[in-house]
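Asks: Any chance you could fold what I've pasted below:
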Amino acid sequence: MMRTDTHDAAALARGQTSELNSLGFPLAPADTRVVVAMSGGVDSSVVAALLKEQGYDVVGITLQLYDHGMAIQKKGACCAGQDIYDAAQVAERIGIPHYVLDYESRFRESVIDEFADSYIRGETPIPCVRCNQTVKFRDLLSTARDLGALCLATGHYVQRLMGADGAELHAGADPAKDQSYFLFGTNAEQLDFLRFPLGGQDKDQTRALAARYDLPVADKPDSQDICFVPSGKYVDLIERLRPGAAEPGEIVHIDGSVIGNHKGIIHYTIGQRRGIGVGGTGDPLYVVRLDPDKKQVVVGPYEAVKVKEIILRELNWLGSAAIPDHGIAVAVRVRSTRPPVAAMLFPGPEGAGSARVLVDSAEAGVSPGQACVLYEGSRVLGGGWIAATRSLYDVETSAA
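Replies: Take a look at the predicted model:
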């Protein structure tokens, strides 16, 4: 695509005003070009329609992220063939230009390959976060700039609020739809360029707007599955991408005794209780640790999956000041479905890019590869990927 940086200067020259528009620019909406990331779902479709109604110069972009021949048969999987078609239909209905960009190779390298490799390492990955970090908020953001846009708008339920030091990322107003956990990796430069028009409302209000705009996706259900695993059978995908990944091994109790065998660690997740493949041992057993080098699934009592200490890597810090050596009080989320819990945050053992979290009350089922997101009230202070944990069981055992 041809770069159109001159759009910015021309718009500012002819349309600058003394007041900020709803997107935060001193321009008339008509002189403010905004790219909307259109997934084909109701949320991003409403964003495009809403901004178009407000008079903005709206351009819609949909990403083709993978070979959607199989996924098109699965209702509710995002970015599949049907979703691309739906986005195009919405763009035509509201009268905006719409482009489909082939990002398959980028998505494969940044998201799908990392997803498979993470499972092989004994981790439990979150591909949606990786997608936001790389393909959407890095590559698509760059494309939006190339189109002369002043910002990129998405349908995420998070809020971008201005603070004393600039733009801040906050949880969505509706706790039931808040997506801040998945956007912890958004850095300050990206946040400056992003806009989230739905962050202050709930899904019912969005549905009502979709109906008022008579959008063809007004009743479309929300996506539930990982978009590139429409069947939900992620193990099949990993085995296809990484032949031999499901190597058998031993199921070992935390006391060192071998109590069974498994068909591959990719079939297990930290905190899992059902379907482990061992029984008759008395108290319930949970997956405590996965050891890819030894091909072992380590199991133990519930206390062994309750984590007290978490080490983070690839820390994205959005706080106003550096993390002090004596630590700061924060709230953390270690699962998207769990509420934040009180914790202390300290600099990490590997310097910049790492952090150490001490949870006030131990959290169960915390797995390497998952995200730990840091909050101060509704504000997202950032977060990182869980690299290692220390359980309450380990703490009590070492103390004894």
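Asks: CA atoms for contacts and neighbours, from now on please.
Replies: Noted.
Asks: what are the ranges of the strands in the stretch 151-300 of the chain?
Replies: Secondary structure of the stretch 151-300 of the chain by DSSP state E, counting those that start in this stretch: the strands cover 151-153, 158-163, 166-171, 194-195, 249-253, 258-262, 286-291, 296-300.
Asks: for comparison, sequence B:
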Amino acid sequence: MKSGEKSKLNSLGFAKPESETRVVVAMSGGVDSSVCAALLAQQGYDVVGVTLQLYDHGEAIQKAKACCAGQDIYDAQRVAEMMGFPHYVLDYESNFKESVIDDFADTYLQGATPIPCVRCNQTVKFRDLLQVAKDLDADCMATGHYIRRVEGPNGPELHRAHDGGKDQSYFLFATTKAQLDFLRFPLGAMDKSETRKLASEMGLNVASKPDSQDICFVPTGKYTDVIEKLRPEAATPGNIVHMDGTVLGTHRGVMYYTIGQRRGLGLPDGSGADPLFVVRIDADKGEVIVGPRKALERSQLWLTDINWIGQGEFGPELDGMAIKVKVRSTRPPAPAHLRLSGNHIIVELDTPDMGLSPGQACVFYANDDQAARTLGGGWITRTE
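Replies: Down below sits the predicted model:
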């Protein structure tokens, strides 16, 4: 190479041939991670596929099509065999149970609403599996998430996916700067339809496999089935109390209720002229507090465990900063402001929202028309 000549980077950002660039790909057995691995292998990278066995199907649930079930492991192995790269299955049941499943159950019992997919990315995948990738002397780890890693003037940035309907930035807000430096997301610029088309063109056995709609260890989306099995002693009855202090009835246990719930309260006829909603859960007192729909509105969110991947450090100089936030994965980013007062980190929503609960994530985005760059986020501990 001539003096001063800039090295040519491959598609993953390394100044060496694809064949000398080792990539560990996290493979769930679904179409996205399969296409991710197959594309990289097709491009000539030194691909190593890894699938995590995350739970004992019989211990907590039984669900044949969960993302980590036996069929999915088999599907990942088939893709690896077809594309000619090694594939390993690692037993991470104990890690997953401690970091994700137990946290899920305990958070519900505290009257909060957990997001286990964020915890899984934050711990098992981007902490434990990432370390495995480094132990395998990988240059990077790739996943099939729909999100974009963009090289900015001060290092890699996390941006929303090209396919807004599949964007997974909400679930990846806890990705640290160090992790982002090592991660790659080859599908971030694609539409889901394009991914399926590629799977079909490459002849992958998962081309028509349906997407997983539920949390992988929760059958048919019924969270209480899992909690009942993991914490059978936790179904403690208590009072359903109106915001004005009136006891309206009793409940089977706080774990059966979520903020914003209207149906299934089990209240006698005439409990209120207007429809009643769960507006708050007091797990310490064992009370479910109900009130009118208007009482669900919240404009201030108290946060903890902030992960900041924006410009500079997270500190007092950000007080008053205009940002956009997501408080649900399916909503577009909405205008808000950061407030930092002493040890308190507060997000003020420009427009009040409903049904927000402790335990949920509040994800920060740049305050521009596209709101593409993800700046991090935190966990909601309190709402007002």
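Asks: now what about the TM-score between them?
Replies: The TM-score (TM-score structural alignment, normalised by the length of structure 2) is 0.94; 372 aligned residues with a CA RMSD of 1.6 Å.
Asks: just to revisit the earlier point, and the strands of the stretch 151-300 of structure 1: which comes nearest residue 217 of structure 1?
Replies: When these are compared by CA to CA, strand 151-153 sits nearest residue 217 of structure 1, at 18.5 Å.
Asks: Do a quick rundown of the helices in the stretch 1-150 of structure 2.
Replies: 31-42, 57-60, 70-83, 93-96, 102-109, 116-120, 130-135 (DSSP state H, counting those that start in this stretch).
Asks: What span of structure 1 is the first one aligned with?
Replies: Okay, so that is helix 31-42 of structure 2. On the basis of TM-score structural alignment, helix 31-42 of structure 2 is assigned to residues 42-53 in structure 1.
Asks: what distance separates the matching stretch from the centre of its chain?
Replies: Taking the mean of its C-alpha atoms, stretch 42-53 of structure 1 sits 21 Å from the chain's own mean (CA atoms, centre = their mean, to the nearest Å).
Asks: For that stretch, give me the average deviation versus structure 2.
Replies: Its match in structure 2 and stretch 42-53 of structure 1 itself, once the structures are fitted together, sit a mean 0.4 Å apart by mean CA distance after the TM-score superposition for structure 1.
Asks: coming back round to it: buried deepest among the helices of the stretch 1-150 of structure 2, which one?
Replies: Among the helices of the stretch 1-150 of structure 2, helix 31-42 has the highest mean neighbour count (mean count of other CA atoms under 10 Å), at a mean of 23.
Asks: could you dump the helices of the stretch 1-150 of structure 2 to TSV with distance to residue 174 of structure 2?
Replies: TSV is the format used below for those (distance: least, CA to CA, whole Å):
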stretch	distance to residue 174 of structure 2
helix 31-42	20
helix 57-60	26
helix 70-83	26
helix 93-96	17
helix 102-109	16
helix 116-120	7
helix 130-135	14
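Asks: I'd like to know which of the ones you listed is closest to residue 148 of structure 2.
Replies: helix 31-42 (13.4 Å).
Asks: I figured residue 304 of structure 2 was touching residue 382, is that so?
Replies: No: distance between residue 304 of structure 2 and residue 382: 9.6 Å, which falls outside the contact criterion (CA atoms under 8 Å).
Asks: residue nearest the centroid of structure 2?
Replies: Nearest residue to the geometric centre of structure 2 (CA atoms, centre = their mean): residue 171, 2.5 Å.
Asks: corresponding residues in structure 2 for stretch 151-167 of structure 1?
Replies: The counterpart of stretch 151-167 of structure 1 in structure 2, using TM-score structural alignment, spans residues 140-156.
Asks: Just checking the distance from the matching stretch to the centre of its chain.
Replies: 16 Å.
Asks: same thing with stretch 249-269 of structure 1?
Replies: 30 Å.
Asks: And stretch 371-390 of structure 1, by the same measure?
Replies: On CA atoms, centre = their mean, the centre of stretch 371-390 of structure 1 falls 12 Å from that of its chain.
Asks: can you check stretch 82-92 of structure 1 too?
Replies: 23 Å.
Asks: so it corresponds to what in structure 2?
Replies: Using TM-score structural alignment, stretch 82-92 of structure 1 pairs with 71-81 in structure 2.
Asks: Aligned counterpart of residue 360 of structure 1 in structure 2, please.
Replies: Checking TM-score structural alignment: residue 360 of structure 1 goes with residue 350.
Asks: Am I right that its match falls within a strand?
Replies: Yes: counting by DSSP: H, G, I helix; E, B strand; the rest coil, residue 350 of structure 2 is part of a strand.
Asks: that older thread, identify whichever of the strands of the stretch 151-300 of structure 1 lies nearest to residue 133 of structure 1.
Replies: For the strands of the stretch 151-300 of structure 1, the distance to residue 133 of structure 1 is smallest for strand 194-195, at 12.8 Å, taking CA to CA.
Asks: okay, that closest one sits on what stretch of structure 2?
Replies: The alignment of strand 194-195 of structure 1 onto structure 2 (TM-score structural alignment) spans residues 183-184.
Asks: contact partners of the matching stretch?
Replies: Here stretch 183-184 of structure 2 makes contact (CA atoms under 8 Å, 6 or more residues apart in numbering) with 12, 140-143, 149.
Asks: try 6 Å
Replies: 140-142 (CA atoms under 6 Å, 6 or more residues apart in numbering).
Asks: mean shift between that stretch and structure 1?
Replies: Mean deviation for stretch 183-184 of structure 2: 0.3 Å (mean CA distance after the TM-score superposition for structure 1).
Asks: Quick one: distance of that stretch to the chain centre.
Replies: Stretch 183-184 of structure 2 sits 16 Å away from the centroid of its parent chain (CA atoms, centre = their mean).
Asks: same deal with stretch 18-31 of structure 2?
Replies: The mean C-alpha position of stretch 18-31 of structure 2 is separated from the chain mean by 20 Å, CA atoms, centre = their mean.
Asks: for stretch 124-138 of structure 2, same thing?
Replies: Distance, centroid of stretch 124-138 of structure 2 to centroid of chain: 18 Å (CA atoms, centre = their mean).
Asks: same question, stretch 48-63 of structure 1
Replies: For stretch 48-63 of structure 1 - counting by CA atoms, centre = their mean - the centre lies 23 Å from the chain centre.
Asks: and what of stretch 304-314 of structure 2?
Replies: Offset of stretch 304-314 of structure 2 from its chain centre (CA atoms, centre = their mean): 17 Å.
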